[in-house]
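*Asks:* Let's see this in three dimensions:
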Amino acid sequence: MTATASAGRLGRDFHRLWAANAVSNLGDGVTMVAGPLLVASLTSDPAAVAAATLAPQLPWLLFSLVSGALADRVDRRRLIIGVNLGRGLVLAALAGAVLAGVATVPLICLAFLLTGIGETLADTASGALLPSVVPPERLEQANSRLFATFVVGNQFAAKPLGAYLFVLAAALPFGLDAATFGLAALLVALLRWRPVPAAPPRVADGGRQGGLRAEIIAGIRGLWRVPVLRILAVCIAVMNVAFCAAFAAFVLYARQRLGLSPIGYGVLLTASALGGLAGSVLATRLRARFGTPALLRLGLLIEVGLQVVLAVTRQPWVAGAALAVWGVHTMVWGVLVVSLRQRLVPDELRGRVNSVYSLADLGGAAVGTALGGVVARATGSVLAPFWLAAAALALLTTLVWRRLADTDG
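*Replies:* Below is the predicted model of the structure:
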């Protein structure tokens, strides 16, 4: 039975893809906590900490459009397998360098840059592959499960685990992440083969007539011509520039402002994961009850509120509560937007349109991280980026409030 043969089940292939995402998300989350801690153990320079945070994000700014074009050209399953194996090798080498005591900030940044390049390929291909694995009417359910797994693995379990493993031995988190990539590659290899996506039309969408550049342009047009996707791409870009500017040196904020230890820092980050888990479970029910426009507008208000609360509080529990509420919003926003995009975009353009949205999403995060490190260093304060982010998000909310009424389609 094919995955599309029954609307009542998600199918065996989905569960293999789900398991692959689960193990790799656990490893990624461990590295996401251990990376800043490793850099902070070598230097107290906010710009250096921000650089390590920026390194895995930068490829989304530089390579996401190319990754989307490649995901629409090749066997997506094989692409994910090869990329996961490559990322595992890079992190195994980093673990060896840390164990030998020769890891430096530039070396750490290089390793994270390479794994980030791989992430642009693997995540774009995985998102484009999902609609061929599950029926269209089950996309919200499938995405909710993937988002919930991301929260549990990447944000909930991985945060304290990453901090704990780092305290035990600085090389352990990176070795674990390398192993999870190997297991994820094996699980994806068990998926049934699916044909390479059909070549895009030669004339109407730019197609292959002009090569890679024309294919990328077709992906940009594919998103920009859909008003719903266009406004959401603009929103996510501004939101992530503002958010990541504030959080670029969050490990220093947690230490200096809240007085937290490395383990306390990891526990604090789990607060957003708890909210995210609730959000991933409630997303479809909340949409049915309140509708997409209301949820997106509320999300923007939560984004502003988070920055203000973190800028004024010195209490870890207050910061944790604000992060939990923000976590609910991010998962609800994510489930609604990604399901809408997968449903509206045809398979032959899906990789490229996903990559354009990812450029706005994670490319915006990279720009914000770079700005945050510069601002924190120039002002000598880890609070200045939070206030600037609050102002930028308040302006965004004012400008798009009415336009979000059109996102219920």
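*Asks:* going forward, measure contacts and count neighbours with C-alpha atoms only.
*Replies:* Will do.
*Asks:* Tell me which residue of the protein is furthest from the middle?
*Replies:* Ranking residues of the chain by C-alpha distance from their mean position (CA atoms, centre = their mean) puts residue 203 at the top, at 33.3 Å.
*Asks:* if you go through the stretch 201-350 of the chain in chain order, where are the helices?
*Replies:* Here the stretch 201-350 of the chain has its helices, by DSSP state H, counting those that start in this stretch, at 212-224, 227-247, 250-256, 262-290, 292-312, 316-344, 347-358.
*Asks:* Does the second one pack against any helices or strands, and if so which?
*Replies:* It stands for helix 227-247. Secondary-structure packing of helix 227-247 (3 or more CA pairs under 8 Å, 6 or more residues apart in numbering; DSSP states H and E): helix 212-224, helix 292-312, helix 364-379, helix 384-400.
*Asks:* That helix versus helix 212-224: what angle between them?
*Replies:* Counting by axes from the mean of the first three to the mean of the last three CA atoms, to 10 degrees, helix 227-247 points 100 degrees away from the direction of helix 212-224.
*Asks:* Second input sequence below; structure requested for side-by-side comparison:
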Amino acid sequence: MLRNRRFLRLWSAHATNTLGDEVYALAVPLIALQIGGTAPVIALLTACALLPHVVFGFVGGVYADRADRFRILRISYIASFAILLVALAVFASSGRDVRLATLAATALALAAVAAFSTASVDSLIPSCVDANQLARANSSTEAVRTVATVAGPAVAGLLVAKTSPHAAIALNALSFLFAFSILRGLTASRPAAASQPAAAAAASNSTSKDKSSVLSDLREGLLYLRRHRPLFVGVILSTVANLVFGAYEAILIFHVSRDVGLSAAGIGLLFAAAGGVSVVTAAVLSWKAPSRDFARVMTASIALQGVGAAVTATSGLFTVVLGQMLVSATTVSYTVYWRSFRQSVCDPALLGRVSGACRSIAYAGAFIGALLSSLLLDLVDDVALLLLYSGLTVAVIGVVGHLLLIDRPGPRGKRGAPVGDSGIQSEETPTA
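*Replies:* Have a look, this model is predicted:
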């Protein structure tokens, strides 16, 4: 892939944007604290960064299928740059309450725009690399995210503490501008029309006569996702796992603090070690990721995530650390192979809509899980038991997913080839 200049430019723009975005996202609660924000305000800011993905992920996917995806990326990056310039201007000339409101509005606006850019990146990768390089390409993008997640807290803390809130905002603004400049001149042709079976199936269930409308395109994508069995199973697995893991982190922090006896610094080191494992996993996969068996690796990763979560329910520090490291490593593996799996089996003309829908539904699961965690921590005293049950639930989800996606009986009673074995599934293969 090092000789693939088209992919390298896409990856470089995405990497620059991701690094700036992760630092800024982690700087936001620190900025809020510095200017007098309370815990509920910080929780609201977190919700502002999540909710637009749930709503606009669908729409972002529609536009990724309707237009030049590189152009959508450039528009998204320059729009985000403009949003942050406005935020900088407000911060330079306003008081505490207006600054807090600006942080919330900026989080909403950036997340809404990100729904368009992420769907476009996801849809562009298969057009920039060969099918046997999908896993490595997705691993490369995931490696950037994991590095940013690990390094982000330190950079964000230094920027906010040693300089000013303006520095974190300006850094992110410059990352968007640089990403925009990297992509100048690149174009992507509009994906070919959806395959006849998919289009016919969608048309037969559509009540809209205007097939060029956004609503009609959205409906077509959702119907395709529902009728395409492997993709439908994949998004269900992803959403249920996210529902569990949306509650997992808060429960884990409470468990290691109360039951294991870790201090705040110790908890930070625990997550730093797990983050290091994520970086190593993503780096190894980007170097030599298997290009086959996407479904097998994806479902095995979910099952092992559950095993890791269940192990963290113990009271021994060593086992908790090992469990969290396993969760981190398999989360990266799952993310890479779920993305590669849907890219390999989805009709290219519908990939933007399918990716956007998958992301929106998964974010909804994580958001509901986060809300459930606060309720569960109030109702259940034995948090170790919660962790154990959560882990076992995810492990079962992985096993069920394997049974549903691998070695399914063919239409004539024969065992079918494992979905994702070759990385590509023909559109002629029955999927519904």
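*Asks:* quick one: TM-score?
*Replies:* TM-score of the superposed chains, computed with TM-score structural alignment, normalised by the length of structure 1, equals 0.81; 392 aligned residues with a CA RMSD of 3.6 Å.
*Asks:* now the helices of the stretch 201-350 of structure 1 as TSV including mean neighbour count and distance to residue 85 of structure 1?
*Replies:* Shown next, in TSV, are the helices of the stretch 201-350 of structure 1 (neighbours: other CA atoms under 10 Å; distance: least, CA to CA, whole Å):
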stretch	mean neighbour count	distance to residue 85 of structure 1
helix 212-224	21	25
helix 227-247	22	29
helix 250-256	19	30
helix 262-290	21	27
helix 292-312	20	36
helix 316-344	21	26
helix 347-358	28	21
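*Asks:* Which of those helices sits closest to residue 366 of structure 1?
*Replies:* Residue 366 of structure 1 lies closest to helix 227-247 among the helices of the stretch 201-350 of structure 1, at 7.4 Å (CA to CA).
*Asks:* compared with structure 2, how much does the closest one deviate?
*Replies:* When structure 2 is overlaid, helix 227-247 of structure 1 sits 2.1 Å from its aligned residues on average, using mean CA distance after the TM-score superposition for structure 1.
*Asks:* Distance to residue 178 of structure 1 for the helices of the stretch 201-350 of structure 1 - can I get that in TSV?
*Replies:* Shown next, in TSV, are the helices of the stretch 201-350 of structure 1 (distance: least, CA to CA, whole Å):
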stretch	distance to residue 178 of structure 1
helix 212-224	31
helix 227-247	26
helix 250-256	23
helix 262-290	20
helix 292-312	33
helix 316-344	27
helix 347-358	24
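*Asks:* Among those helices, which comes closest to residue 139 of structure 1?
*Replies:* Among those, helix 316-344 sits nearest to residue 139 of structure 1 (CA to CA), with 5.9 Å.
*Asks:* Quick check: which helices or strands does that closest one pack against?
*Replies:* Against helix 316-344 of structure 1 (3+ CA pairs under 8 Å, 6+ apart) you get helix 139-150, helix 262-290, helix 292-312.
*Asks:* May I see the ones you listed organised as JSON lines, with distance to residue 81 of structure 1 added?
*Replies:* Listed next are those as JSON lines, based on distance: least, CA to CA, whole Å:
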{"stretch": "helix 139-150", "distance to residue 81 of structure 1": "18"}
{"stretch": "helix 262-290", "distance to residue 81 of structure 1": "27"}
{"stretch": "helix 292-312", "distance to residue 81 of structure 1": "35"}
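*Asks:* Nearest to residue 175 of structure 1, out of these?
*Replies:* It's helix 262-290; of those, that one is closest to residue 175 of structure 1 (CA to CA) at 18.5 Å.
*Asks:* helices or strands up against that closest one?
*Replies:* Contacts defined by 3+ CA pairs under 8 Å, 6+ apart place helix 262-290 of structure 1 against helix 139-150, helix 158-168, helix 250-256, helix 316-344.
*Asks:* try it again with 10 Å
*Replies:* helix 12-42, helix 139-150, helix 158-168, helix 250-256, helix 292-312, helix 316-344 (3 or more CA pairs under 10 Å, 6 or more residues apart in numbering; DSSP states H and E).
*Asks:* chain center to it: distance?
*Replies:* Centre-to-centre, helix 262-290 of structure 1 and its host chain are 15 Å apart (CA atoms, centre = their mean, to the nearest Å).
*Asks:* between it and helix 316-344, how big is the angle?
*Replies:* Here the directions of helix 262-290 of structure 1 and helix 316-344 differ by 50 degrees (the same axes, to 10 degrees).
*Asks:* Which residues lie in contact with residue 209 of structure 1 in this structure?
*Replies:* 200-203, 215 (CA atoms under 10 Å, 6 or more residues apart in numbering).
*Asks:* How about the residue farthest from the centre of structure 1: what's its closest non-neighbour residue?
*Replies:* Of all residues beyond its chain neighbours, the one nearest residue 203 of structure 1 is residue 209 (7.7 Å), with distances taken as CA to CA, 6 or more residues apart in numbering.
*Asks:* could you measure residue 252 of structure 1 against residue 266 of structure 1, distance?
*Replies:* Using CA to CA, to the nearest Å, residue 252 of structure 1 is found at 13 Å from residue 266 of structure 1.
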